[in-house]
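J.: my questions concern the predicted model and sequence given below.
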Amino acid sequence: MKYLRIGQPGYETPVALHEGRYYDLSGPIGDIDGTFLQRGIATTAGFPEIDISGQRIAPPISRPNAIVCIGMNYAAHCAESGVEPPAEPVVFYKHPNTIVGPEDDVEIPRRSTRTDWEVELGVVFNKRVSYLESEAEALDCIAGFVVANDLSEREFQIERSGGQFSKGKACPTFTPLGPWLVTPDEIADVQGLRMWSKVNGEGRQDSSSKDMIFGVAHLIWHMSQFMAFDAGDLLLTGTPEGVALSGRFPYLKAGDVVEVGIDGLGSTANPTVQA
């Protein structure tokens, strides 16, 4: 099953995409949020079909309580950034109000000269997750997977960080998501997904989730020893090589279109504008 939301901000309609058809969930379902994701739906029977032509595609989940992010989690990205791979997952937070839809405008922050892209695999939870006993328990906690662009302002993140990443990560519009939240049964191997990004149609990142230093199950288990996730929360699992920070590509500027995608999860394509 794929879940999505359509409509203008504040007026989104929850939708299911199943076998090529769209179904309106708005009758019994309030939104694609933690309450819904604790149970999901087993079938689209009884839900009316809907035509989504011409509709804005919204973020596929409503605002989570938290966006927890993992930094430096791909071996080749560590190498291009000139840092040693971490011994434990590096963690930072983004504000939930950074989430926008897969085709919404992304704002280049004021005074920014180093706005960067990062394709990431996002994990959304279906229950409260705390003190898991093993990695084997982790995959049962996943409501679905989503494509994310973890946009970053590198000067804010590095030179002006104060010792942490969030200044360069939490600017408005810096977390495009979508188009779908894809349930785990549709993903055969979460550690074998091709991931890519483009700017103005030109390739940037082209890698796979198999390059993760810490896999998805390990990240969920590890983080559950330090914090509790709630149903509907979002975990971003890191980005592969090919970002502007590498020095191989120019940073984003107003007027660019930045795309990110993951096999089986779809893609985003966001125009950039000046804040």
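T.: That came in fine, so what should we check first? All of these numbers come straight from a predicted model, not from anything done at the bench. Numbering: from 1, shown residues only.

J.: going by C-alpha atoms from here, please, whenever you check contacts or count neighbours.
T.: OK.

J.: could I get the full set of helices for the stretch 1-150 of the chain?
T.: 34-37, 75-81 (DSSP state H, counting those that start in this stretch).

J.: quick one: which of the ones you listed is nearest Tyr11?
T.: Relative to Tyr11, the nearest member of those by Cα to Cα is helix 34-37, separated by 17.2 Å.

J.: packing partners for the closest one?
T.: Applying 3 or more Cα pairs under 8 Å, 6 or more residues apart in numbering; DSSP states H and E, one finds that helix 34-37 contacts no other helix or strand.

J.: list the buried ones in it?
T.: Within helix 34-37, the residues scored as buried using 16 or more other Cα atoms under 10 Å are 34-37.

J.: ok so, going back, how about the helices of the stretch 1-150 of the chain in JSON lines, adding distance to Gly163?
T.: Output for the helices of the stretch 1-150 of the chain, formatted as JSON lines (distance: least, Cα to Cα, whole Å):
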{"stretch": "helix 34-37", "distance to Gly163": "32"}
{"stretch": "helix 75-81", "distance to Gly163": "17"}
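
J.: out of the ones you listed, which is closest to Glu103?
T.: helix 34-37 (23.6 Å).

J.: how distant is the closest one from the center of its chain?
T.: Distance of helix 34-37 from its chain centroid, counting by Cα atoms, centre = their mean, to the nearest Å, is 18 Å.

J.: want to compare, so here's the second one:
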Amino acid sequence: MELLRLGEPGQEIPVVRVGGTTFDLRGLTTDITGAFLGADGIQRVRDALAAGELPELKHAASLRVGAPLTGIGAVVCIGQNYAAHAAETGDLPPKAPIIFFKHPNTVVGAYDDVVIPPGAQKVDWEVELAVVIGKRASYLASAEEALDCIAGFTISNDVSERDYQMGHSGGQWSKGKCAPTFNPLGPALVPAAEVTDPQALRLYSAVNGEPRQDSTTADMVFGVGEIIRDLSQYLALDPGDVVNTGTPEGVALSGRFPYLSVGDTMTLGIKGLGEQQQRLVGS
């Protein structure tokens, strides 16, 4: 079961896809939001499917794929959370999760264009496992308790401008992360119950068809449950918030690959969660 939003920006239809069939969710909700997820929305979708209450959306394949949820309150990100990625940037693995933020308006659909800001020279790709919160996470006592707060998982591209990140941010990173379109998300939100082990997922990326990243979430310094538990000690995560859990090695920052240019195409995927692709365009 996958939750998606299909249609032009601002006009997306909430749907659920099971196998090769896409069902319209507008009888249950006007959209896929934190409020819907927090009100046991995923179970309501399962119940409606089991009861045969959802009509098929016949023209689904012809529609744009939007981000799999809307009304996101926060996009919280974890830096250098893969041991090999920390090494390729010249750093030791962090002793505690490194936190930075992206503006929610960076989020676009999985196949939407990514816009290079005026004058930007060091635009980089980052495939990441994204966590979508389904229940308020605040002062959690354990990683197990944290995992219970997750609605589902999706794919995130934490697009970054490295000069802005390193040279302009005063050590805070977010200036290099927050340009509009810098967080393609999706294509689908996969319920947490259908991801057997979030620490055993293969992630990969390519630029213009040439391989870049290829790793697994087993290389995370801090696992998904520990990330959410740790964050909950410093801030409350609400339903619909997104947590980007870090990227593996193989980015342009490593010096092994050129940075992105207008006309380049990024392809990113996570086994079991699908694949996304974006084209770089000028501002």
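T.: Perfect, I can see it now. Just so you know, these numbers come straight off a predicted model, no measurement behind them.

J.: could I get the TM-score for this pair?
T.: Laid over one another, the chains give 0.98 as their TM-score (TM-score structural alignment, normalised by the length of the first structure), with 275 aligned residues with a Cα RMSD of 0.8 Å.

J.: name the nearest of the buried residues of helix 34-37 of the first structure relative to Pro28 of the first structure.
T.: Phe36 (9.9 Å).

J.: nearest residue to the closest one in space, please, no chain neighbours.
T.: In space, and not counting its chain neighbours, Phe36 of the first structure is closest to Ile29: 7.0 Å by Cα to Cα, 6 or more residues apart in numbering.

J.: would you mind measuring from the aligned partner of that neighbour in the second structure to Val207 of the second structure?
T.: Taking TM-score structural alignment, the alignment pairs Ile29 of the first structure with Thr29 from the second structure. Noted for Thr29 of the second structure: a distance of 37 Å to Val207 of the second structure, by Cα to Cα, to the nearest Å.

J.: how about Ser261 of the second structure?
T.: Distance of Ser261 of the second structure to Val207 of the second structure, given as Cα to Cα: 10 Å.

J.: between the two, which is the more surrounded one?
T.: Each of Ser261 of the second structure and Val207 has its neighbours counted (other Cα atoms under 10 Å); Val207 has more, 21 against 17.

J.: corresponding residue for the more buried one in the first structure?
T.: Using TM-score structural alignment, the partner of Val207 of the second structure in the first structure is Val199.

J.: residue boundaries of the helices in the stretch 151-283 of the second structure?
T.: Under DSSP H, counting those that start in this stretch, the stretch 151-283 of the second structure gives helices at 162-167, 224-231.

J.: give the contact list for the residue mapped onto Gln225 of the first structure from the second structure.
T.: Counting by TM-score structural alignment, Gln225 of the first structure lines up with Gln233 in the second structure. Listed by Cα atoms under 8 Å, 6 or more residues apart in numbering, the contact partners of Gln233 of the second structure are 138-140.

J.: the nearest residue in space to Leu69 of the second structure that is not next to it in sequence: what's it in contact with?
T.: Of all residues not flanking Leu69 of the second structure in the chain, Ile32 sits nearest, at 5.0 Å (Cα to Cα, 6+ apart). Ile32 of the second structure makes contact with 5, 14, 68-70 under the criterion Cα under 8 Å, 6+ apart.

J.: on that earlier part again, quick one: closest of the helices of the stretch 1-150 of the first structure to Ala231 of the first structure.
T.: Nearest to Ala231 of the first structure, of all those, is helix 34-37, at 4.4 Å by Cα to Cα.

J.: which part of the first structure matches stretch 156-165 of the second structure?
T.: Going by TM-score structural alignment: stretch 156-165 of the second structure matches residues 148-157.

J.: can you give me the first-to-last residue distance of that stretch?
T.: For stretch 148-157 of the first structure, the separation between the terminal residues is 18 Å (Cα to Cα).
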